[in-house]
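> For reference, the sequence and a predicted model appear below.
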Amino acid sequence: MSNAGQSVSLGAARNRQLRTRRFLALVRKETFQILRDPSSILIAFVLPLILLFLFGYGVSLDATRTRIGLVVESATPVTQDLAASFQGSRYFRVINGHDRREFEEDLIRGRIRGIVVIPANFAGDFASGNAAPIQVLVDGSDPNTANFVQNYAQGVVANWGRMRSAEVGSRLPVINPEQRFWFNPELASRNFLVPGSVAIVMALVGTLLTSLVVAREWERGTMEAMMATPVTAAELLAGKVLPYFVLGLISMTLCVIVAVFLFGVPFRGSLFALYTISAAFLLPALGQGLLISATTKNQFLASQLALMSGFLPAFLLSGFLFEIESMPVVIQWITMIVPARYVIASLQTVFLAGDIWPLFLRNIAILLAMGTVLFVLAARSTRKRIG
């Protein structure tokens, strides 16, 4: 009995050793394939840098130096003083005029975003204590910019009114709200666009690259050859995923270095939180890529599905550019199955606010659950048979 038990234990140990060797051979083979494939390097390193530069330099939600036409119908010390407030504002690039009709064509053609008209009776109404309105005409074809122009114009007039009241010694109480913006005092859109773009990069690397490479093996027949070996489906998937998991973390690290040292985005969290969140997000991204490749077995179709189901939802339905709360209720429900929704909020938090683990743990748990479901589906689709 002791000899039989010893033989069983030796056999189990040998089986574990063989599984380990098979798994390491798969990982080595996949690593060499990544290094030999220029498209993998392009997608993992060059394309993320291009996207990061576009979001860091080319895309901005800051409405600064917006071109407007400023019409002063009657030149008085009061109206000139108000006009100087508009000219000194960092939000506007002012073009002066004396008649609204001078700027109507520019507004229609989009050369300016609004027209501010200080009427001829403004000085008299202001001096007599009556309501002294100004007219703000904006281009409503772009609602966001129109709201910015309107709100900033109101802010300029309100600040000017408080300063004038203080100068003339008005007895009316002047309320000066003291505004403080936490986490992003400069209100720079780059500080939340760039961390969000890191998640877009990981979605692209994880889903697109994995689906393309595995689908290519299906097309070439090498996947069937590996399935004819003693390698199990679990070992095959794990051997495929691990190199791309490491590649995704390396790509993320490169993006973070560029974000912090080139774009000046603050990083107030810890590296442990950053890599934990990123690792949790890469699991559903890689699982989705494996599932796509296993079901399609075609590079062109896999790339289209990866872009449609991975990149576009991460870009449009994750809260990266558009507030989820402002979307229709049905779309809000759909966003709950988009993994990027949970990682973008966490990355922006770890960059701008620091480590807030109650938020991180909830999002990490959701991402791990999504990854588990996708890997189970991918394993069922990748059957150990030829064809």
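In hand now; what should we look at? Bear in mind the structure is a predicted one, so any value in this text is a computation, not a measurement.
> switch to C-alpha atoms for all contacts and neighbour counts from now on
OK.
> which stretches of this protein form strands?
66-72, 92-97, 114-118, 135-138 (DSSP state E).
> Relative to Asn184, how far out is Val149?
Distance, Val149 to Asn184, by C-alpha to C-alpha, to the nearest Å: 22 Å.
> nope, Thr382 is what I was after
From Thr382 over to Asn184 (counting by C-alpha to C-alpha), the distance is 46 Å.
> Who has more neighbours out of those two?
Thr382 (20 against 15; other C-alpha atoms under 10 Å).
> and that one, what does it touch?
Ala233, Ala294 (C-alpha atoms under 8 Å, 6 or more residues apart in numbering).
> which secondary structure elements does the lengthiest helix in the chain contact?
In the chain, taking DSSP state H as the definition, the longest helix is helix 2-36. If you count contacts as 3 or more C-alpha pairs under 8 Å, 6 or more residues apart in numbering; DSSP states H and E, helix 2-36 packs onto helix 38-41, helix 233-261.
> Ranking these by mean neighbour count, which comes first?
helix 233-261 (a mean of 19; mean count of other C-alpha atoms under 10 Å).
> now the angle between helix 2-36 and it, please.
Interaxial angle, helix 233-261 versus helix 2-36 (axes from the mean of the first three to the mean of the last three C-alpha atoms, to 10 degrees): 40 degrees.
> Return the list of helices and strands in contact with helix 233-261.
By 3+ C-alpha pairs under 8 Å, 6+ apart, helix 233-261 packs against helix 2-36, helix 47-53, helix 190-203, helix 271-296, helix 357-381.
> Put this next to the previous one:
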Amino acid sequence: MTRSAGLDPRRTAALVRKEALQVMRDPSSLAIAFVLPLVLLFLFGYGVSLDADDVRLAVVVENPTPDTAGFTATLANSPYFQVTELRSRQEAVPLLDRGAVRGIVVLGQRFSADYRAGAEAPVQVILDGADANTARLVQGYVQGVWSTWLTQEALRQGRSLAVPVVAEGHVRYNPQLRSRNFLIPGLIAIIMALIGTLLTALVVAREWERGTMESLMATRVGVGEILVGKLLPYFVLGMGGMALSVGLAVTLFQVPFRGSVAALVLVSAVFLLGALAMGLVISALTRNQFAAGQVAIVAAFLPAFMLSGFVFEISAMPLPIQALTTVVSARYFVSSLQTLFLAGTVWRVLLPDLLAMTAIAAVFLAIAVRSTRKRLD
């Protein structure tokens, strides 16, 4: 059967209308576009955090004095710790062994005497190193509390604290150092990679299973008209899911959005087009819903989660893996969303990301055209 040349506006509009009506009658498409983002945002938004808040800490005070009481109170008043005060290491070590506390701070017998004499008054910190990231954070927090207490004591006694260098910190883009502000924009990119691919992969594969694609292939419509008819309704649906995700990020999770809405729509549209095209390729190759779903998760979700910089820093990966990330569209979408949310519309960051996503989308669209053929073999 020969293909129709070009895109006939009437046939294309009819295909788009037919697919839009199918979307409205299909609960699974609406669930993928709107329910799945809600579930994933709630799970990851509240479940994934790189902050160490309310860390359970045991403080061993071997010789209670006003100095040890002051330092212990400073630890207890910190938002980072839940302090349990003990009198011996023998009481504290079993708590660390069974995970009841994440660290032990030991104030020894000569803590006050050494401090009053102007000598070192060492504070021993014993940490649970099973979670190396949390252990490093707790160590830094304890050192910060120690410096704060020394400064407060020096001011209270009317003397200056001898500090050779004073570093004045200034944090840009995320002054509160909330890991959620960094993670939620990346999570939106992961969600869009998954739902964009699933929307076309599952729905079109189901049409192959039911035989409706064969009926469509028997008509005069061309491949381009079929692709536009399939892509446009799910593109609108995916952008609706994107709007829902961004709205939840700003209102529910209180993530600031400093960029322009137009730039957000542009980068989202380009990324979503590539994800939908990938779904079309998967559906044309598998022609089975179960297989299409499995391939979509492996080909879209896992690379987006592992290789996009969402959780794992790309610069810390081995060089071959860093090279592999350059063909993962989610890498550039994560970068674009984090820039738009936290820094604003910085085109010197957005333009390279946009060009890379455009190139990847063009590749998948070309593959989709070649893999969608008007024949039934």
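Sure, I can see it. Worth saying up front: this structure is predicted, and the values here are computed from it rather than measured.
> Structural similarity score between the chains, please.
TM-score for the superposed chains, counting by TM-score structural alignment, normalised by the length of the second structure: 0.94, backed by 373 aligned residues with a C-alpha RMSD of 1.8 Å.
> before we move on, back to that, present the helices and strands packed on helix 233-261 of the first structure as TSV; the columns should include distance to Tyr91 of the first structure and mean neighbour count.
Below are these laid out as TSV (distance: least, C-alpha to C-alpha, whole Å; neighbours: other C-alpha atoms under 10 Å):
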stretch	distance to Tyr91 of the first structure	mean neighbour count
helix 2-36	48	13
helix 47-53	24	19
helix 190-203	17	26
helix 271-296	34	23
helix 357-381	35	17
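> could you dump the ones you listed to JSON lines with distance to Pro77 of the first structure?
Formatted as JSON lines, those follow (distance: least, C-alpha to C-alpha, whole Å):
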{"stretch": "helix 2-36", "distance to Pro77 of the first structure": "71"}
{"stretch": "helix 47-53", "distance to Pro77 of the first structure": "46"}
{"stretch": "helix 190-203", "distance to Pro77 of the first structure": "40"}
{"stretch": "helix 271-296", "distance to Pro77 of the first structure": "56"}
{"stretch": "helix 357-381", "distance to Pro77 of the first structure": "55"}
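> Which one, of those, ends up nearest to Ser85 of the first structure?
Ranking these by distance to Ser85 of the first structure, with C-alpha to C-alpha as the measure, places helix 190-203 first at 27.1 Å.
> Which stretch of the second structure lines up against that closest one?
Aligning helix 190-203 of the first structure against the second structure (TM-score structural alignment) gives residues 180-193.
> what does stretch 241-249 of the first structure give?
Against the second structure, stretch 241-249 of the first structure falls on residues 231-239 (TM-score structural alignment).
> same deal with stretch 337-345 of the first structure?
Going by TM-score structural alignment: stretch 337-345 of the first structure matches residues 327-335.
> likewise stretch 103-121 of the first structure?
Against the second structure, stretch 103-121 of the first structure falls on residues 92-110 (TM-score structural alignment).
> Please spell out which residues along the matching stretch are buried.
Residues of stretch 92-110 of the second structure classed as buried: Ala92, Val93, Leu95, Leu96, Val101, Arg102, Gly103, Ile104, Val105, Val106, Leu107, Gly108 (neighbour count, 16 or more other C-alpha atoms under 10 Å).
> end-to-end on it?
19 Å.
> Need the contact partners of that stretch.
55-63, 68, 86, 89, 121-128, 135, 138.
> Among the residues you listed, the buried ones, what's the PyMOL command?
Provided next is the PyMOL selection string for whichever of those are buried by 16+ other C-alpha under 10 Å:
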select buried, resi 55+56+57+58+59+60+61+62+68+86+89+121+125+126+127+128+135+138
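> still on that earlier bit, including distance to Asn298 of the first structure, could the helices and strands packed on helix 2-36 of the first structure go into JSON lines?
Below are those laid out as JSON lines (distance: least, C-alpha to C-alpha, whole Å):
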{"stretch": "helix 38-41", "distance to Asn298 of the first structure": "16"}
{"stretch": "helix 233-261", "distance to Asn298 of the first structure": "17"}
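> closest to Arg22 of the first structure out of the ones you listed?
Across those, closest to Arg22 of the first structure is helix 233-261 (C-alpha to C-alpha), at 8.0 Å.
> Can you state the mean residue-to-residue distance of the closest one versus the second structure?
In the superposition with the second structure, the average deviation recorded for helix 233-261 of the first structure is 1.1 Å (mean C-alpha distance after the TM-score superposition for the first structure).
> ok and that helix relative to helix 357-381, angle-wise?
140 degrees.
> tell me the angle of helix 233-261 of the first structure relative to helix 271-296?
Going by the same axes, to 10 degrees, helix 233-261 of the first structure makes 130 degrees with helix 271-296.
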